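Visitor: just a sequence and a predicted model for now, questions to come.
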Amino acid sequence: MSPRKREPEESEESEVQISPGDLAARHHPRRTSKHRAPRSKAEPRRPRAVSRRQAQGQAQRELPFEGAFKLTSVLSPDIFTRKITRIGGVLIILGFIIGGMLVTYYFFSGSRFFRLRDVIVEGNVLMSDDEIKGIVSSVAERSVMRADLSEIRRLILNTELIREAEVTRMLPDMIRVEVKEREPIALARRGDGKIVCVDRDGSMFGGQSLFKTRPYPPIINGLLESGPTAVNVNRQRLLTYQQLIGELDAGHPKLSNRIDEVIFDDIRGVRVVLEGSGIAVFLGKEDYRRRLNSALDA
């Protein structure tokens, strides 16, 4: 192709015109801080809908007397009513439960299953088993469950031979009685002339046959049988009696077998009745052996 023929083509290309809009569309200049597009402002968020209860709660939190309002809400009549209703319901349920238990107890306690079959007695020597069993049966014959153990114990202690008593149930049909009897340490003459036993507390009980020691020791005369001071007075006189017997038997020969009775009827001291003669000798409060020897030598 010759150079002459290319010239017309170049002239045609040069004659093509480009519009300003196309030029702007083709030209994309680099954006700088001056040419940046402005940021779109975010739309403000719409406030959430607040319920009436939340609004009241916010209002209360903003009040200066928040504690007072809380106390008022706690003490509101509605809360009191609910609490009283709950308490009443609980009490009614407890009442039904207790009532049912009582009915069940009385039903079963009166059945033959709990009828008294035997009484176990322990610790008795002076008082027979039959005597104690008779006392228990008089109270607990129909039902061991319904038996009044305090009443049984009181009746047993009313017998003069028993010092302590313990009564227990042995379900379903037995009762156990453990006793501690009075231990006779001397003989005493009562106001009616009867000879009885005396324990360490100065209490008189039983008869002369309960005293197993032979020969019999001198009889005590002058113990109090009743009154608010009887226990203390009798204990003191019993100590004096033991001191007297111990001193009379301290040497040789023993002199306690030379007297029949020790009498406490004088505030100045004791008197003794000589064996076989019925003569009373005043020994005072001390030096008993020497004074008795003097009376025997006279």
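Guide: Nice, thanks for sending it over. Numbering: from 1, shown residues only.

Visitor: contacts and neighbour counts: CA atoms only from here.
Guide: Fine.

Visitor: and the spatially closest residue to Asp249 that is not a sequence neighbour, how far from Leu292?
Guide: Spatial nearest neighbour of Asp249, chain neighbours left out: Leu255 (5.7 Å); criterion: CA to CA, 6 or more residues apart in numbering. From Leu255 across to Leu292, the span is 8 Å (CA to CA, to the nearest Å).

Visitor: and the helices in the stretch 101-250 of the chain?
Guide: 129-140, 149-157, 230-248 (DSSP state H, counting those that start in this stretch).

Visitor: put this next to the first one:
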Amino acid sequence: MSPRARVAQHGALRAPDESFSLESADYEDPGEEEKAPQGAGSGGPWRKLLAALRLGLGLALVVGTSVSVAYSVRHYALTSPRFSVREVHLIGGKRVAPQQAQDQAGVILGGNVFALDTAVAEKKLLENPWISEARVTRDLPRTLRIEIKEREPAALSVFNERLYLVTADGEPFKALSPGDPADFPLITGASVDGMSRDRARELDRVRVGLEVLEQYGRVPLSKTQPAQEVHLADSGDVTLTAGKEGITFELGKDGYRRKLLMGEQVVAEMRRKGRSPGIVFLDNQAHPERVVVRMR
């Protein structure tokens, strides 16, 4: 049989089997696309840097514009005649005149309302001993308001032979000067040396004198015999002198209200008898109900 006939009889001859050993390192999957290195396709850090630069430039532009606008506004506010001071209103001034307050605050009419440092102006006002509180505000566009609270004197006190105005709290705040009100009772016995040694104690003594004046002011006798002087002894005893005749009430250390009412009764009794008392002793601690009168 010829070879062709054998082929026809047995079908096509198969090629012999072949075996392959594929190393993983040499194998490439033709269906898988090659992966690009991370960040290479998106621009990586360069694109982020560019975005940051753009943001920074944008912020710089905004800040620069804001600063420029703020400078322009400030320049306009400080130079425009629209904000020149035309009026100064003083509120709360009794003894401090408007012009005096204006000068002490450093206010210049026609000056710029924003150029005035209000905090500095308030400090300058507080240098005036009459002024206890001060506030300076702007009422745009052309007005300044000065609000002050003044100290109110309640008595005069002597310190090293100088007269001082004293508040109701016992604080000596101003040496008496020409033009100052002087129609106040006098408190004596306190001293500058006492202030330097123990200021709180000395002020307490002055307050005792003020308390006596307050209590006496509630007694009807004070209307006809006004208080003239309260003396504070080192021992703590208090002496009140009242009226043009100078009636003296020795009050001791406490119970001033009760003693003053007793003194009023004694003076009234003496007057009914046509007599004029000189000194009324109300300081008997052993027998506080007893009153001794020394006639003139």
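Guide: That came through fine. Note that the structure is a prediction, hence the values are computed from the model and not measured.

Visitor: please state their TM-score.
Guide: Here the TM-score for the pair of chains, by TM-score structural alignment, normalised by the length of the second structure, is 0.58; 233 aligned residues with a CA RMSD of 4.6 Å.

Visitor: before we move on, the earlier item: can you lay out the helices of the stretch 101-250 of the first structure as CSV showing mean neighbour count and distance to Glu13 of the first structure?
Guide: Listed next are the helices of the stretch 101-250 of the first structure as CSV, based on neighbours: other CA atoms under 10 Å; distance: least, CA to CA, whole Å:
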stretch, mean neighbour count, distance to Glu13 of the first structure
helix 129-140, 16, 141
helix 149-157, 17, 138
helix 230-248, 17, 154
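
Visitor: before we move on, the earlier item: ok, the residue nearest to Asp249 of the first structure touching Val272?
Guide: No. Taking contacts as CA atoms under 8 Å, Leu255 of the first structure lies outside contact range of Val272: 11.7 Å.

Visitor: so between these two, which is more surrounded?
Guide: For Leu255 of the first structure versus Val272, the count of surrounding residues by other CA atoms under 10 Å is larger for Val272: 24 against 18.

Visitor: and the secondary structure element (helix or strand) that the more buried one belongs to against the second structure, how far off on average?
Guide: Element membership for Val272 of the first structure, per DSSP states H and E: strand 269-274. With mean CA distance after the TM-score superposition for the first structure, strand 269-274 of the first structure departs from the second structure by a mean of 4.8 Å once superposed.

Visitor: elements contacting that strand?
Guide: strand 259-266, strand 280-284 (3 or more CA pairs under 8 Å, 6 or more residues apart in numbering; DSSP states H and E).

Visitor: and of those strands, who's closest to Gln60 of the first structure?
Guide: strand 259-266 (92.8 Å; CA to CA).

Visitor: superposed on the second structure, where does the closest one end up, distance-wise?
Guide: Mean for strand 259-266 of the first structure is 3.2 Å (mean CA distance after the TM-score superposition for the first structure).

Visitor: list the buried residues for that strand?
Guide: 259-264 (16 or more other CA atoms under 10 Å).

Visitor: one more: stretch 186-200 of the first structure?
Guide: Here stretch 186-200 of the first structure shows 186-190, 195-199 as buried, counting by 16+ other CA under 10 Å.

Visitor: and which of the residues you listed is nearest to Gly251 of the first structure?
Guide: Ala186 (21.4 Å).

Visitor: what about the closest residue to the closest one other than its chain neighbours, distance to Asp260 of the first structure?
Guide: Sequence neighbours aside, Val198 is the residue nearest to Ala186 of the first structure in space, at 5.3 Å (criterion: CA to CA, 6+ apart). Counting by CA to CA, the gap from Val198 of the first structure to Asp260 of the first structure is 16 Å.
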